[in-house]
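> Any chance you could fold what I've pasted below:
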Amino acid sequence: MKIPFNKPLNLKESFEEISQLQKIGKFSANGNSYKQCVKILSRFSPKVILTSSCTAALEMCVLLLNIKKNDEIIMPSFTHIGTANPFVRAGAKPIWSDINKQTKNITDFEKLITSKTKAIIAVHYAGIACEIEKIKTICQKHDIFLIEDNAMGLGSFYNEKPLGSFGDLAVMSFHETKNIHCGEGGALFINNSIFWEKSDILYDYGTNKKKFLKNEVDKYAWVTLSSNFHISELQTAFLLPQLKILAKINNVRKQHWHRYYDALSKKIPQEDLPYLPESCQHNGHLFYLNTKNKKQRDLLLDKLHKANIEAVFHYTPLHSAPIWKGKFKNTKLPITTKVSNTIIRLPLFYDLQNDEIDYIVKQI
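Have a look, this model is predicted:
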């Protein structure tokens, strides 16, 4: 038995959708599949733009918020590089926050806010919500923007409200490691209406094309700097059938998640298993466990690999990355460091079988 960490979902309906494109003859952006995907996602946000990646959606956030050199962006160090890259490239300074030991989400960040703080990025790790209502209240108190990095959490909820609907802006990922995917892809949810008009301009390469199409101007022109954030019709055609059954896909993954949890809770301390606050309804994106120390983690990873199980660790803290050349060496994030050294992610994907889960649990 050989069990991969991830097996991207392949629905036959996705390939049928792609085959239809040959008849239609539309392969670039903004075709019928794109529009149908947007319609489905509009259940979660009043304005949705599909992008070529989650990082591209964050690059749009940078432009929408007019991020400039020396602006400060508070974010967890325990996150993907893509969370920070767009802001750092724009000259902003990342202000690293520690995380909650149980949820692995950003916590205790209000003390980091200064007059230079432009936004908070709240990452919903493993598809389990941050204390997002509390975070939103703090952002409103200090008049700063809230961005939800919901790359892992499409279809998760906080107090029965969907993740991605709390922030001024929110980003999603449709990378092949996610619950639903199109190889690469992302989405930007624009919940704050002050950004709606500008987002259309940015999406149209920095032009006012949408005003032209509405006959509001006699010709469209280049009005601001932007880029190409488009996702192809091939990708949205592949994504569409999955979006239509998102709840089913997430429910299957949650069954796998709970099978892991129920079995492992009999073998290891509850504090070393994922924590689910009562306010959170998750999407079964990721199952992890914590070891006592790095040595124990490495030994367990080695044991699992020898059993042909592709388990993996997770993020190296961004504040300690070589790119900074020790700039943040005095930044102390003890929980982030501890979690990074002790976390193990177990295989979890739609087609995972119960006997495979049982085999994995047996090795732990």
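> Could you use CA atoms for every contact and neighbour count after this?
Noted.
> which strand of this protein spans the most residues?
The longest strand of the chain (DSSP state E) is strand 117-123.
> which residues sit against it?
The contact list for strand 117-123, computed with C-alpha atoms under 8 Å, 6 or more residues apart in numbering, reads 67, 71-76, 79, 105-106, 130, 132, 139, 144-150.
> Confirm F5 sits in a helix?
No. F5 is assigned coil when assessed by DSSP: H, G, I helix; E, B strand; the rest coil, not a helix.
> residues contacting the nearest residue to it once chain neighbours are set aside?
Nearest residue to F5, sequence neighbours excluded (C-alpha to C-alpha, 6 or more residues apart in numbering): P347, at 4.1 Å. By C-alpha under 8 Å, 6+ apart, the contact list for P347 reads 3-6, 287, 309-311.
> what does T224 give?
201-202, 206-207.
> ok, now with 6 Å
Going by C-alpha atoms under 6 Å, 6 or more residues apart in numbering, T224 touches G206.
> for comparison, sequence B:
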Amino acid sequence: MINPIPFNKPHSNGSEIFYIANAINNNKLSGDGEYTKRCHSIFESKYGFAKCLLTTSCTDALEMAAILLNIGPGDEVIVPSYTFVSTANAFAIRGAKIVFADSSSNNPNICTESIRELVTNKTKIIVVVHYAGVACDMDEIKKIADSNNVYIVEDAAQAVDSYYKGIPLGSIGVFGAFSFHETKNIICGEGGLLSINDVAYFERAEIVREKGTNRSAFFRGDIDKYGWVDIGSSFLPSELNAAYLFAQLESIEDIQAKRKSIWRLYDESISAWAQKLGIVTPEIPEWATNNAHMYYLVCRDMSERDFVISELRKLGIGAVFHYQSLHNSNFFKGKHKGPILSNSERYSDCLLRLPLYYDMTFEQVSFISDSLNDILLRRV
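From the prediction side, this is the model:
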């Protein structure tokens, strides 16, 4: 009998406590201290983002994007239905009309044909979600956006250290939003980052993030006093979060290598027999890299998915389903006037996520794979 395997276990490399203690000893716990600046520098140098700002969550980064693009009533924002609520909510709270797009048939990313059918002269933003850290078809999406004078915002919550044709995700749209929630590849408990890829938004982004004040410019010595100059909110994380994140960034190569080895073992152990049973495993398009954020299966129907989850839990394995399509949510039900989003609904009903975290052992991965095979054979 193997010990229980949770769905997720937050990773610590040992340096986090040292850096947090150092931040405390520096007597600087609020945002934009030494560790925040170090994190900004790493993201900008490693991934070539024009400018980065840490936030308290990916949700906050998306809300900043909505403010910076002056979203308001009358604007339409195209969003995949198969995503976390923050992807849509960040724009809905600004008064935008949310227009839900379907997923692709071969992976949960947004379908480009669905986008084409939904663009109108009121569309202001296309929000893409790089599901499982795997890039959407950004060339096609950029063609649609450019031909309709529409902005692209990348919800890259799951996509740190992942690429599209060699280009880092989060650097293609006007903004990218990342998450460092404890379930992500690199973490700080709760945290996020806004990547800003157009110099025209640099100054205002700092103001929006600092409650609508030009406080950042004041602390740099650019102005002799600061005040309220725009709308905004308190989007800065504390130095304690930034210190934890900095330790993770120092170990990102090791973290990614281990996660990828776990992902590959899952795929090698599962894909052959899964195909024979009609179970779909992840597909990595030729244009995308795999950052090993997630390993998932798509079962044949909801009853099979729920049966597998239940049976795995009896063995102490914490498998879970994922997003429930937002167009069918209690909040949005009755407001969706668009087409049937059959692929999105299929993933909501059938997608199953397996445990994947740095501290997993290969023995645990093999145990999960073998257990899955046994469980699914009982359903044939």
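> now the contacts of strand 117-123 of structure 1: which count as buried?
By neighbour count, with 16 or more other C-alpha atoms under 10 Å, the contacts of strand 117-123 of structure 1 hold 67, 71-76, 79, 105-106, 130, 132, 139, 144-150 as buried.
> In strands, which of those fall?
72-76, 145-149.
> what's the neighbour count on the closest residue to G127 of structure 1 other than its chain neighbours?
Distance criterion C-alpha to C-alpha, 6+ apart; nearest residue to G127 of structure 1, sequence neighbours excluded, is G153 at 3.8 Å. The number of residues packed near G153 of structure 1 is 29, by other C-alpha atoms under 10 Å.
> Give the helix, strand or coil label for G153 of structure 1.
G153 of structure 1 is classified as coil under three-state DSSP.
> where exactly do the helices run in structure 1?
Secondary structure of structure 1 (DSSP state H): helices located at 12-24, 32-41, 54-64, 81-89, 132-142, 196-203, 209-213, 233-244, 246-264, 294-306, 334-342, 354-362.
> Onto which residues of structure 1 does stretch 163-179 of structure 2 map?
Counting by TM-score structural alignment, stretch 163-179 of structure 2 falls onto residues 157-173 of structure 1.
> List the buried residues for the matching stretch?
By neighbour count with 16+ other C-alpha under 10 Å, stretch 157-173 of structure 1 contains the buried residues 157-158, 162-173.
> ok, now stretch 254-262 of structure 2?
By 16+ other C-alpha under 10 Å, the buried positions in stretch 254-262 of structure 2 come out as 255-256, 258-260, 262.
> whereabouts in structure 1 does that stretch align?
With TM-score structural alignment as the criterion, stretch 254-262 of structure 2 aligns to 248-256.
> Count the residues that sit near the counterpart of A272 of structure 2 in structure 1.
Aligned by TM-score structural alignment, A272 of structure 2 pairs with K266 of structure 1. Using other C-alpha under 10 Å, K266 of structure 1 has 9 other residues around it.
> ok, now A132 of structure 2?
Neighbours of A132 of structure 2 under the rule other C-alpha under 10 Å: 22.
> ok so, going back, do I have it right that the residue nearest to G127 of structure 1 meets A129?
No. Using C-alpha atoms under 6 Å, G153 of structure 1 is not in contact with A129, being 7.9 Å away.
> Could you check how far A217 of structure 2 is from Y201 of structure 2?
Look at A217 of structure 2 and Y201 of structure 2: by C-alpha to C-alpha, to the nearest Å, they are 14 Å apart.
> ok so, going back, what stretch of structure 2 does the longest strand of structure 1 fall on?
Against structure 2, strand 117-123 of structure 1 falls on residues 123-129 (TM-score structural alignment).
> next one: stretch 346-353 of structure 1
The aligned range for stretch 346-353 of structure 1 is 354-361, by TM-score structural alignment.
> Do me a favour and get the end-to-end distance for the matching stretch?
OK, stretch 354-361 of structure 2 end separation, C-alpha to C-alpha: 14 Å.
> Can you get me the start-to-end distance on stretch 165-173 of structure 2?
Across stretch 165-173 of structure 2, the terminal residues are separated by 15 Å (C-alpha to C-alpha).
> Name the residues that touch it?
49, 152-154, 162-163, 176, 287.
> How about the most far-flung residue of structure 2 relative to its centre, nearest residue that isn't a chain neighbour?
Centroid-distance maximum for structure 2: D224 at 38.6 Å, with C-alpha atoms, centre = their mean. In space, D224 of structure 2 comes closest to F218 once its chain neighbours are excluded; the distance is 6.2 Å by C-alpha to C-alpha, 6+ apart.
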